[in-house]
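>>> Everything below, folded, please.
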Amino acid sequence: MTGQVVVHEDKDVMARATAARLVTAIVDAQTARGSASVVLTGGRNGNGLLAALAASPARDAVDWARLDLWWGDERFLPDGDPDRNHTQARAALLDAVPLDPARVYPVPPSDAVASAAAAADAYAAELATATGPFDVVLLGVGPDTHVASLFPGHPALEVTDRTVVAVHDAPRPPPVRVSLTLPAIGSAREVWLLAAGEDKAEAVAAALSGADPSAPAARVRGTERTLWLLDRAAAPAA
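Purely as a prediction, here's the structure:
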């Protein structure tokens, strides 16, 4: 077992429950340390969580001006491209809450830097200025067990000497991306893995059972807690 498993009735319940859990985690961190830092994920579950948070009255418990937001990975595309995780997060939540723009850290887009490697270097430099570890890293789990843009068998998965890496020839479009590395993800206090739908069930089972210890989703841990937040369709059979 690679962490605590919480199973919800369906993806909508999962999104609402995870939004409530995230509010609590942020408020607790702000109470304990003055601010909080969260790493966002894209995809249907990550964006569903953000939309649920936007719709929740509990969002007003968060001091949004004392929240740092980062991204676990990003598609190397121009600013504002609808396929960028940052663009989707803005539409789902960020434009609706009073964040401090100086504390929102999108990955540099392709129209701002020369290459994905340059974007990775710039993001690593920005990350180096952060104070303390992430409070929560959110990760979607792909049907192939990938997390962030770390794919099974891909060289980026084995990078351990840096916090951010350029990803080329990704097996899912677009092929060029920027991703946090496993050590950067694993520095977080808590790592939450999100999976909903029957298409995720095999990947979840492989990662949780230990049947495939090389699976990216099986290799991420938080220093204090690792949570698997699932719906029934994605959860392994009891």
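>>> all contacts plus neighbour counts: C-alpha atoms, from now on.
Will do.
>>> Strands of this protein, residue ranges please.
Listed in chain order, the strands of the chain (DSSP state E) span 4-8, 36-40, 67-71, 73-75, 136-140, 164-167, 177-180, 190-195, 225-231.
>>> out of those strands, which comes closest to Asp83?
strand 73-75 (7.2 Å; CA to CA).
>>> now the helices for the chain?
Using DSSP state H, the helices found in the chain span residues 11-33, 43-55, 85-92, 116-127, 182-186, 201-209.
>>> Is it possible to get TSV of those helices that adds distance to Pro152 and mean neighbour count?
Shown next, in TSV, are these (distance: least, CA to CA, whole Å; neighbours: other CA atoms under 10 Å):
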stretch	distance to Pro152	mean neighbour count
helix 11-33	25	18
helix 43-55	18	22
helix 85-92	21	20
helix 116-127	20	19
helix 182-186	12	22
helix 201-209	11	20
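>>> one more to put side by side:
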Amino acid sequence: MTRLVIVHPDAQTLAHATAARLITRLIDLQSQQESINLALTGGTIGIATLAAVAKNPACHAVDWSSVHLWWGDERFLPSGDPDRNETQAREVFIDALAHVNVHPVPQANSVHEAAELYAEQLPEHMDITLLGVGPDGHVASLFPGNPALRVAGRVVGVENSPKPPPKRVSLTFEAINDSREVWLIVSGAQKADALRDPSVPAAQVHGTDTTLLLADVAAVAK
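Below you'll find the model as predicted:
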């Protein structure tokens, strides 16, 4: 398994470089397989990266009709709510694409029902899973100390999240670590402590083939 740390000078460069890397990787994968499963992330740097993909002229070299978009986690909010990762991704990225296959976390009566429905839809594995890292070391909606960390299965309904909103749907370690490639995209000095702590959720994720830590200088300062 390949593990790489790639450092960029600042957040803007990180977003644009990661976007270019993702476009290139998708094109490479399309020469090898018929379809691609890509799990998106939210957060400031995650959404900035998606926006940079849409603005990159090479974006149109990707055959988006063969790409299936999923989410590593989602806020349990109504469809179209501005705080949903899906809504933000549509505004800066998805709406600029043609014929992409979008698989949002479904609406349901409860966060646990939504998790069950999403688990039924998931492919066997993701080709690439994009993840941000919080200052506390959380990835997706897997927060330190939260009972969701210990739930079996591939998708979990999260309650009592320390970061609002309290209810979320998240891929589990099992699903994330079944991904062929996991890309951790990390920006800012507030993440530096988390990146050196082996006990946080971010330290527990990896791809089966490749794990990339894509960071800016501030995030790896320690």
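>>> Map Thr117 of the second structure onto the first structure.
One correction, residue 117 of the second structure is Leu, not Thr. Here Leu117 of the second structure is matched to Ala122 in the first structure, going by TM-score structural alignment.
>>> What distance do you get for its match to Val165 of the first structure?
From Ala122 of the first structure across to Val165 of the first structure, the span is 11 Å (CA to CA, to the nearest Å).
>>> can you check Ala124 of the first structure too?
Using CA to CA, Ala124 of the first structure is found at 8 Å from Val165 of the first structure.
>>> Next: Leu22 of the first structure.
27 Å.
>>> now do Val104 of the first structure
Distance from Val104 of the first structure to Val165 of the first structure, by CA to CA: 20 Å.
>>> What is the neighbour count of Gly3 of the first structure?
A count of neighbours around Gly3 of the first structure, defined by other CA atoms under 10 Å, yields 17.
>>> residues touching it, list them.
208, 221, 225-228 (CA atoms under 8 Å, 6 or more residues apart in numbering).
>>> May I ask which of those has the most neighbours?
Neighbour counts for the contacts of Gly3 of the first structure peak at Arg221, which has 24 neighbours (criterion: other CA under 10 Å).
>>> what's the counterpart of it in the second structure?
That one, Arg221 of the first structure, aligns with His206 by TM-score structural alignment.
>>> Skip the chain neighbours and tell me the closest residue to that match.
Leaving aside its sequence neighbours, His206 of the second structure sits nearest to Asn177 (CA to CA, 6 or more residues apart in numbering; 5.3 Å).
>>> From Val39 of the first structure, how far out is the counterpart of the one you found in the first structure?
For Asn177 of the second structure, the aligned position in the first structure is Gly186, judged by TM-score structural alignment. For Gly186 of the first structure, the distance to Val39 of the first structure equals 12 Å [CA to CA].
>>> same deal with Val6 of the first structure?
20 Å.
>>> More neighbours: which of those two?
Neighbour count, other CA under 10 Å: between Val6 of the first structure and Val39, Val39 has more, with 21 against 14.
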